[in-house]
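[1] After the sequence you'll find the predicted model.
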Amino acid sequence: MEAVWVLAISLFITLLLGIPIAFALGISVLLSLWAGGVPLTFLGQLSFTSLDSFPILAIPLFILSGALMETGGISQRLIDFVQSFTGHLRSGLGVATVLACSIFAAISGSSPATVAAIGAIMIPAMTSAGYKKETAASISATGGGLGIIIPPSIPMILYAISTDTSVKDMFLAGFGPALVIIVFLIALVGWISKKEGVRTLNQGFSFRNVLRTGWSAKWSLLGPVLILGGIYTGIFTPTESAAIAVVYSFIVGMWIYRELTWKKLPQVLIHSSITAGTVLIIICTATAFAQLITLYQISNVFGEWIIGLSNNPTVLLLIIALFLLIVGTFMETVTIIIILAPILLPVLQPLGVDPVHFGMIMVIGAEIGMLTPPVGVNLFVASSISGLPIAKLDRAIIPFVLCMIAAYLVIVLLPQISLLFVK
């Protein structure tokens, strides 16, 4: 019992002090092991074995492919193509941002990468069209959230590994919720565009323009078809698809679009390596933390407490969804999934909750946390791109967070949405 209290209190204190989550988890695990008389080598052994997994290899590969796509000109051509459909609408640029984020998400697997790639181009464009700058940044930050809801998705891979769920099924499950969220966001963007008096792009719909931009973006659009098509047809695994995504994005950016140069490549590799390294360190310490939770039987106690609240699975899912929204404000997405998924799923499965549906609840709940301070990663990326202080974005993002929560509620209550494409 003493070790349990040491684990909980040390984690709380380290997070309160602002220590990065990876190190906060590692420190709390070490102190708990020392208090419980368990050899400290436990942390090293678990850290090594947690990364000794073929599916985890997909994470650094998707991060690298996203960075290559961002630099290689893929995002600009996607935006031009989407705008050919929406340019005649008052909300055309805002809608184009959401749709471009959804397409880029299908080849990057990363939420911050999607915000950076699309937002860097669309925030100035939306501001020129009459959007408030903080509104333009908020649209980009929220649309970028589709980066982990539309497959391939790094958090989906982590959930599948943590709960022994099929990665392929998780990827298939992402399409239904993504469609719901896109519809909600487009409706909100339309209302805001009217309210702020946004101008159109002064271009009517032209089928010739659609064909022209579509032809220019053909290599960008082929990416999702190649990556996801290969997974769903069984030609290659999700990890192999990540490797193919890296090779494909490198070839397209370097020799077809010629916007990725040898001079830019070292910076791309450094940036993606730092990002991947951060995620992998979190996985190491979070896995050890999750193992201690199992060792100390915290999951059993927590499970009994949850069931004590209600034995109705719908009520429990709503309670957990609320819990995830709260936790997401101060914990990073990867950490939430690795720590909480193995605790919560065993409690819910006997009540008939589908693990794939619950996986989408976890991913979307954690994703909404990326829009809320103090750990709102998407907010920080949008702030960096737009040059706006976080305080301004905090206020502007509120309607978008409420919109995401409304869509989230629909997805939680209707499991058919998550299971629409799952066999």
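    Structure's in. What do you need? Remember, predicted model here, so these are calculated numbers, not experimental data.
[2] going forward, measure contacts between C-alpha atoms and count neighbours the same way
    Fine.
[3] which stretches of the stretch 201-350 of the chain form helices?
    Taking DSSP state H, counting those that start in this stretch as the criterion, the stretch 201-350 of the chain carries its helices at 207-216, 218-232, 238-251, 265-295, 298-309, 313-327, 333-348.
[4] just so I know, which of those lies nearest Asp164?
    Closest approach to Asp164 among the helices of the stretch 201-350 of the chain (CA to CA): helix 333-348, 9.5 Å.
[5] so Val252 touches Gly72, yeah?
    Yes: with contact defined as CA atoms under 8 Å, Val252 and Gly72 form a contacting pair (7.3 Å).
[6] which of the two has more neighbours?
    Using other CA atoms under 10 Å, the more surrounded residue of Val252 and Gly72 is Gly72, with 25 against 21.
[7] Against that first model, consider the following:
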Amino acid sequence: MEPAIIILLGSFFLLIFLNVPIAFAMGISSVLTSYYLDIQLIMVFQRMISGLRTFTFLAVPFFILVGLIMGNSGISEKIIKFASLFIGRIKGGLAMVNVLASMLFGGISGSSSADVSSIGALLIPLMQEEGYDDDFSVAVTTTSSVQGVIIPPSQNIIYYSLAAGGLSVGRLFIAGYIPGITLGIFLMVLCYILARKRDYPTGETIALKEVPKVVFDSFLGLFTIIIIIGGIVAGVFTATESAAVAVVYVLFLSLFVYKSLTIKDIIKIFNQSIGTLSMIIAIISTSSAFAWLLAYLNIPQLLLNSLLGITENRIILLLLINVILLFLGMIMDMGIIILLITPILLPIVVQLGMNPIQFGIMMMLNLGIGLNTPPVGTSLYIGCAIAGIKIEETLKILVPFYIVMGAVLLLTTFWPEFTLYLPDLIF
């Protein structure tokens, strides 16, 4: 192996092991490698800045704000009520309401963790009170939150667009709908089967006189999705512009219609978003320099040659890439993996004949499953903390949920039309 590759990857993993923040680890390893290769450091810093000099990146802070405002304005409660209108009366209805609410709220928050934190905080205790087992309540809530990372709008899809060299955010957004909705349907079927097997109760029945208010309240919140996706598809907005308009809309909704937030609350949310955004800026800038050096050292081609040394079978190679992504998703933060791994794996899957849009959704789904898998499993940890149980208590019940998510992942990997049909039809 070339010494420069050893310096780049060796110093990076050493710094991670020493608990150095990942943005600093990527920056330091990039500087050390450039110094060894006699590349002027100004080029490294130019790469860092160029990673941020894109109009698409401006969508990130706006989507973060939309998710935070909606998550703190009580919209999740209204969406749960709305979901109950359709499937609340079925056996195990509350579990299916959980899945449907995650599908709807995930399309607003775009975050698996936000989904679990908000909807889980309401529904996990409620499911426990209704007689659902603790492990089942956690499993339903956390696995259904995976829909949030593939159903738009999703910040992680924007990260992928940036890391992939500026792929169409609109196409990526639309490509996530069929896999996301399919996952939701599969999970609801599984919930129904397990509810009958475990004799769980039927869900809440909403009085007829309450229906208009429930529909009106939830529609105002869900209209955010229409603004974002409808604006992009109709060509009215770019992804960045739609996110900015959505921020104005949800601010108006929270302050003057729902009146669920005050100016003081909004200031706190803006302060919270600044902390999140500053971390993201650091990671995106240093990952741009790191990814440039990965390409400069021809690491993607070396990895492809290594994989081809194992097998030349396309199906097995794609399965191996899935395993790599699943493993990384278990141990690292999702956004970091996207920015770090996309420049390495994207050239490989393209050579294997996979469309970059399809690979993006495959990656999101892989990493979403990782959020529900120990040893890190951020979403799983949040769910277990809300339920007051240990992760080990959920592992047995999670098996059928992993099988369902795995089935959707295989469809995404090996059936291109599963992700590409809608964007090709619309665009």
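    Thanks, I have it. Bear in mind the structure is a predicted one, so any value in this text is a computation, not a measurement.
[8] and the helices of the stretch 201-350 of structure 1 as CSV, adding distance to Ile186 of structure 1 and mean neighbour count?
    Output for the helices of the stretch 201-350 of structure 1, formatted as CSV (distance: least, CA to CA, whole Å; neighbours: other CA atoms under 10 Å):
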stretch, distance to Ile186 of structure 1, mean neighbour count
helix 207-216, 20, 15
helix 218-232, 21, 18
helix 238-251, 29, 22
helix 265-295, 30, 18
helix 298-309, 36, 14
helix 313-327, 22, 17
helix 333-348, 25, 21
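[9] Quick check: which of those helices is nearest to Glu134 of structure 1?
    Closest to Glu134 of structure 1 of these is helix 313-327 (CA to CA; 22.8 Å).
[10] what's the neighbour count on Ile158 of structure 2?
    Neighbours of Ile158 of structure 2 under the rule other CA under 10 Å: 28.
[11] Now do the contacts for it.
    When contacts are counted by CA atoms under 8 Å, 6 or more residues apart in numbering, Ile158 of structure 2 touches 56-57, 59-60, 169.
[12] Kindly recompute the last result at 7 Å.
    With contact taken as CA atoms under 7 Å, 6 or more residues apart in numbering, Ile158 of structure 2 is in contact with Val169.
[13] In terms of helices and strands, where is it?
    Using DSSP states H and E, Ile158 of structure 2 sits in helix 155-163.
[14] Can you name the element that comes right after that helix?
    helix 169-175.
[15] Would you indicate which residues of the helix or strand that that next one is followed by are buried?
    Next helix or strand after helix 169-175 of structure 2 toward the C-terminus (DSSP H and E): helix 177-198. Across helix 177-198 of structure 2, burial judged by 16 or more other CA atoms under 10 Å covers 177-181, 183-188, 190-192, 194-195.
[16] Now helix 177-198 of structure 2 on structure 1. Mean distance?
    With mean CA distance after the TM-score superposition for structure 1, helix 177-198 of structure 2 departs from structure 1 by a mean of 1.9 Å once superposed.
[17] Val31 of structure 2: how many residues sit nearby?
    Val31 of structure 2 sits with 20 neighbouring residues when counted by other CA under 10 Å.
[18] is it true that it lies in a strand?
    No: counting by DSSP: H, G, I helix; E, B strand; the rest coil, one finds Val31 of structure 2 to be helix, located in no strand.
[19] Could you find the counterpart of it in structure 1?
    By TM-score structural alignment, Val31 of structure 2 lines up with Leu30 in structure 1.
[20] Any idea how many residues pack against the closest residue to its match other than its chain neighbours?
    Once flanking residues are discounted, Leu30 of structure 1 sits nearest to Leu40: 6.4 Å by CA to CA, 6 or more residues apart in numbering. Residues contacting Leu40 of structure 1 under the criterion other CA under 10 Å number 14.
[21] for Leu158 of structure 1, what are its contacts?
    By CA under 7 Å, 6+ apart, Leu158 of structure 1 lies in contact with Ile338.
[22] Quick check: it vs Ser50 of structure 1, distance?
    Per CA to CA, to the nearest Å, Leu158 of structure 1 is found 11 Å from Ser50 of structure 1.
[23] now swap in Ala391 of structure 1 and tell me
    When Ala391 of structure 1 is compared with Ser50 of structure 1 (using CA to CA), they lie 38 Å apart.
[24] quick one: which of those two has more around it?
    Ser50 (18 against 10).
[25] what's the closest of the helices of the stretch 201-350 of structure 1 to Val356 of structure 1?
    Nearest to Val356 of structure 1, of all the helices of the stretch 201-350 of structure 1, is helix 333-348, at 10.1 Å by CA to CA.
[26] Structure 2: matching residues for that closest one?
    Taking TM-score structural alignment, helix 333-348 of structure 1 hits residues 334-349 over in structure 2.
[27] mean shift of that stretch relative to structure 1?
    Mean for stretch 334-349 of structure 2 is 2.2 Å (mean CA distance after the TM-score superposition for structure 1).
[28] surely Lys91 of structure 2 meets Leu194?
    No: Lys91 of structure 2 lies out of contact with Leu194 (CA atoms under 7 Å); the separation is 9.8 Å.
[29] once aligned to structure 1, how far is the helix holding Ile158 of structure 2 on average?
    Per aligned residue, helix 155-163 of structure 2 averages 1.8 Å (mean CA distance after the TM-score superposition for structure 1).
[30] Which part of structure 1 matches stretch 281-299 of structure 2?
    Aligned using TM-score structural alignment, stretch 281-299 of structure 2 spans residues 280-298 in structure 1.
[31] same thing with stretch 169-188 of structure 2?
    The aligned range for stretch 169-188 of structure 2 in structure 1 is 167-186, by TM-score structural alignment.
[32] Can you give the distance from that stretch to the centre of its chain?
    12 Å (CA atoms, centre = their mean, to the nearest Å).
[33] Can you list the neighbours in contact with it?
    95, 146, 149-152, 156-157, 160, 356, 360, 403-404, 407, 411, 417-422.
[34] and the aligned partner of Ile64 of structure 2 in structure 1, what does it touch?
    For Ile64 of structure 2, the aligned residue in structure 1 is Ile63 (criterion: TM-score structural alignment). Contacts for Ile63 of structure 1 were tallied using CA under 7 Å, 6+ apart; they are 108, 110, 272, 276.
[35] just Thr205 of structure 2 next, same as before
    88-89.
[36] Relative to Lys78 of structure 2, how far out is it?
    Distance of Thr205 of structure 2 to Lys78 of structure 2, computed by CA to CA: 15 Å.
[37] just checking, the residue nearest to Leu30 of structure 1 touches Leu31?
    No: Leu40 of structure 1 is beyond contact range of Leu31, at 9.0 Å (criterion: CA under 7 Å).
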